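Asker: Just to be clear, the model below is a prediction. Sequence and coordinates:
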Amino acid sequence: MNEVASGCGMESKVNYTIVGLFVVLLTSGLLGFAYWLAKHGNQEDYVTYRVYMSESVAGLTNDAAVKYRGVDVGTVTRMELVPDNPEHVMLTLHIRRGTPVTTDTRASIRFYGVTGLGYIELQGSSTEAPALKAKDGKIPVIKSTPSTFARLDEGLSELADKSTQALDRIGLLLNDGNLQNFSKLLNESRLLISELRKQTAHLGAFIDKGIVAEQKISAAFDEVGASADGVRSSAESVKRMTDELRLTYVALGQDLQRRMTGVFIRLNQLLENFDVLSRQLQRSVSEFNAAPADLLFKRSTPRPGPGEKP
């Protein structure tokens, strides 16, 4: 019986060894397949990109999600400082092939609510931009933009600086000397207002006088207007008289010219007759000198002159 029992024990040990060996080999195969699948299985389905951040990446972790307008398109596979510029952080992203990553796509850090966990958000502004591709074998780089918290922090810092400057200027403006000057200005303004109130009655009287003066001036302008109308009428009368005198002078001149012309014509005729008479008288005197007896007896005949027939 002891031999039978020992034989059964040996067979049981062999079966456990075979089962254990099979389990070990199966587990190793599964682990190896999983490693291969994780390392090489999805290389054709994802494209590697890089993003350089100038702000803190606190809240981001390896395997953090990469979203394109809220849709999961990849993961963050690596985060490290840039050796040449430690102020920047280099992120390596694996993004699903076919995602519309273009030259104008921008990456920024977003956070899930109040948990503090971050992810990368991708946004593009134009569908006509060319696709972002690798050049000279280098990994393509997606440009980054500041996150909302970074912009808020920058805005608050700038606001704090400007507030400090404004408070400093207000402090300079409200120093003791300026406060005293301001107090004096208020006192003088109070005195000026009191004096203006006293002069209000005089100002009212002055305004009333000004109204009366304006009425008188208006009446004077009306009288001047009437006088101007009279002057205008007189000027028209003078003009009419002048026109009549001109017409009368012209008519008188024409009549005088006509009469003088007649007088000159008669005077010319008279002068011609006087010339004829003087020639005849001269001829008679010559004849008398030649034959004085002819004046009584008419005996002699005058000698013919040159070119006359006897």
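Answerer: Structure received.
Asker: drop to CA atoms for contacts and neighbour counts, all remaining ones
Answerer: Fine.
Asker: now stretch 209-219: how far from the chain's centre is it?
Answerer: 48 Å (CA atoms, centre = their mean, to the nearest Å).
Asker: er, stretch 77-85 I mean
Answerer: Worked out by CA atoms, centre = their mean, stretch 77-85 lies 48 Å from the chain centre.
Asker: Included below, for side-by-side comparison, is a second structure:
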Amino acid sequence: MENKSHAFAAGLFVILLGVAAFLAIYWLGGSKEDTHDYIVVTKQNIGGLNPQAQVRYRGIRVGKVTDIRLDPDDYSNILVTISVSEDVPLTRGTIAKLNYQGVTGLAHILLLETGKDMEPLEPNDERPPRITMIPSLFDELGETGTATLRQARQLMASANAMLSEENRQHLTATLANLEAASASMKPALDNLSGTLVQVKKLLDDKNVKSLSQAAGEVGPLLSDTRQLIGKMQQATDKLDVAIGDASAGGASALMPRLNELASDFSLTSRQLSRVLRILEDSPQGLVFGAPAMPPGPGEAGFSVEGAK
């Protein structure tokens, strides 16, 4: 009877231990979610990405990586199989991107929605739908850095070609010519400065006023000259009339007309002579006006030395 009691206790203990183990496994394993498989296709390097890596949708953990292999139809492609919860609304516009977590270097796949095609991506367990992976930030930086270094290398090669020995000699000669031209221009600039100073002195208020006065006097002088020319023209017309009259009366009146013509011509010649003499003695009178006559005896400012 005692043996039966021990056997019953042992069996009960085994049953309780099995139930506890089952509960522990169930609790540790958590609830199982329904998932669907998708294949991420990429041609880029996926260093740091391993099976069981996380899959995140807009930052939320929604699945894991189950397999990584080469595409048997095109070895340039890498096929990454991911298992994603069926509650995630993937569309045909969904793309994948390789992202890195912190400073550990562990990679995970980040699913992003572009919004270009909102048609739902229907799961298929036999032929899982494919999702395209775009270059990550590090890949873009690497490509940009490589292109930048290539351009910098080309720029340095062009600079070396431009600064060859022959071009340096030409540049040195050009700088020497510029220096010589600058040195030769300095006296001209100094003379120009002096000329500008003299012009500034010449065009002071006093000289400008004298110039205005001279311009006012040139008008009457030209008017007198026009009158003299008119009188000479009249004298010439009279001479033509006198010579062209062939009658007796005209012949008899020729001498008085000639006398009158000679008198007019003499008067006109004297006036013209006076004008030309004034211009010859003081040609600046055309611009600054006729010079003032020195004061005579009894006038203010008269001096004997000035009269001499």
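Answerer: Sure thing, it's come through. Everything numeric here is computed off the predicted structure, so don't read it as measured data.
Asker: And the TM-score between these chains?
Answerer: Laid over one another, the chains give 0.55 as their TM-score (TM-score structural alignment, normalised by the length of structure 2), with 208 aligned residues with a CA RMSD of 4.3 Å.
Asker: and the helix or strand residue 228 of structure 2 falls within, how far out from the chain's middle?
Answerer: Element membership of residue 228 of structure 2 [criterion: DSSP states H and E] is helix 205-244. Taking CA atoms, centre = their mean, one finds helix 205-244 of structure 2 lying 62 Å from the centre of the chain it belongs to.
Asker: helices and strands around that helix, which ones?
Answerer: Contact here means 3 or more CA pairs under 8 Å, 6 or more residues apart in numbering; DSSP states H and E; on that basis helix 205-244 of structure 2 packs against helix 254-281, helix 285-288.
Asker: Compare those and report which one is nearest to residue 45 of structure 2.
Answerer: Of all those, it is helix 285-288 that lies closest to residue 45 of structure 2, at 92.6 Å by CA to CA.
Asker: following the closest one, which helix or strand comes up?
Answerer: Using DSSP H and E, the next helix or strand after helix 285-288 of structure 2 towards the C-terminus is helix 304-307.
Asker: which of the residues in that next one are buried?
Answerer: When burial is assessed from 16 or more other CA atoms under 10 Å, helix 304-307 of structure 2 yields no buried residues.
Asker: helices or strands up against it?
Answerer: Packing contacts for helix 304-307 of structure 2, counted by 3+ CA pairs under 8 Å, 6+ apart, involve no helix or strand.
Asker: Let's have the helices and strands packed on helix 205-244 of structure 2 in TSV, adding distance to residue 171 of structure 2.
Answerer: Below are those laid out as TSV (distance: least, CA to CA, whole Å):
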stretch	distance to residue 171 of structure 2
helix 254-281	59
helix 285-288	53
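Asker: Return the most buried member of those helices.
Answerer: Across those, averaging neighbours per residue (mean count of other CA atoms under 10 Å) puts helix 285-288 on top, at a mean of 18.
Asker: In structure 1, which residues correspond to that one?
Answerer: Counting by TM-score structural alignment, helix 285-288 of structure 2 falls onto no part of structure 1.
Asker: just to revisit the earlier point, tell me which of the helices and strands packed on helix 205-244 of structure 2 lies nearest to residue 22 of structure 2.
Answerer: Per CA to CA, nearest to residue 22 of structure 2 of those: helix 285-288, 127.5 Å.
Asker: what about the spatially most central residue of structure 2, distance to residue 170 of structure 2?
Answerer: For structure 2, the residue nearest the mean C-alpha position is residue 155 (21.8 Å; CA atoms, centre = their mean). Using CA to CA, to the nearest Å, residue 155 of structure 2 is found at 21 Å from residue 170 of structure 2.
Asker: residue boundaries of the helices in the stretch 51-200 of structure 1?
Answerer: Remark: helices assigned in the stretch 51-200 of structure 1 by DSSP state H, counting those that start in this stretch are 148-173, 176-198, 200-290.
Asker: What segments of the stretch 1-150 of structure 1 are strands?
Answerer: 46-53, 65-68, 71-82, 85-96, 106-111, 118-123, 141-144 (DSSP state E, counting those that start in this stretch).
Asker: Return the residue of structure 2 aligned against residue 92 of structure 1.
Answerer: By TM-score structural alignment, residue 92 of structure 1 lines up with residue 81 in structure 2.
Asker: My read is that that match contacts residue 49, right?
Answerer: No - with contact defined as CA atoms under 8 Å, residue 81 of structure 2 does not reach residue 49; the gap is 11.8 Å.
Asker: how about CSV for the strands of the stretch 1-150 of structure 1, with distance to residue 132 of structure 1 added?
Answerer: Converted to CSV, these look like this (distance: least, CA to CA, whole Å):
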stretch, distance to residue 132 of structure 1
strand 46-53, 9
strand 65-68, 15
strand 71-82, 16
strand 85-96, 12
strand 106-111, 11
strand 118-123, 13
strand 141-144, 8
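Asker: Could you check the angle the helix holding residue 228 of structure 2 makes with helix 254-281?
Answerer: 160 degrees (axes from the mean of the first three to the mean of the last three CA atoms, to 10 degrees).
Asker: what's the next secondary structure element after helix 205-244 of structure 2?
Answerer: The C-terminal neighbour of helix 205-244 of structure 2 among helices and strands, as given by DSSP H and E, is helix 248-252.
Asker: can you name the residues of structure 1 that that following helix overlays?
Answerer: Taking TM-score structural alignment, helix 248-252 of structure 2 hits no residues over in structure 1.
Asker: again with stretch 134-152 of structure 2
Answerer: The alignment of stretch 134-152 of structure 2 onto structure 1 (TM-score structural alignment) spans residues 145-163.
Asker: what's next to that stretch, contact-wise?
Answerer: Here stretch 145-163 of structure 1 makes contact (CA atoms under 8 Å, 6 or more residues apart in numbering) with 55, 106, 107, 108, 109, 110.
Asker: residues near the last one, how many?
Answerer: To tie it back to what came earlier, the one meant is residue 110 of structure 1. As a burial measure, residue 110 of structure 1 scores 21 neighbours (other CA atoms under 10 Å).
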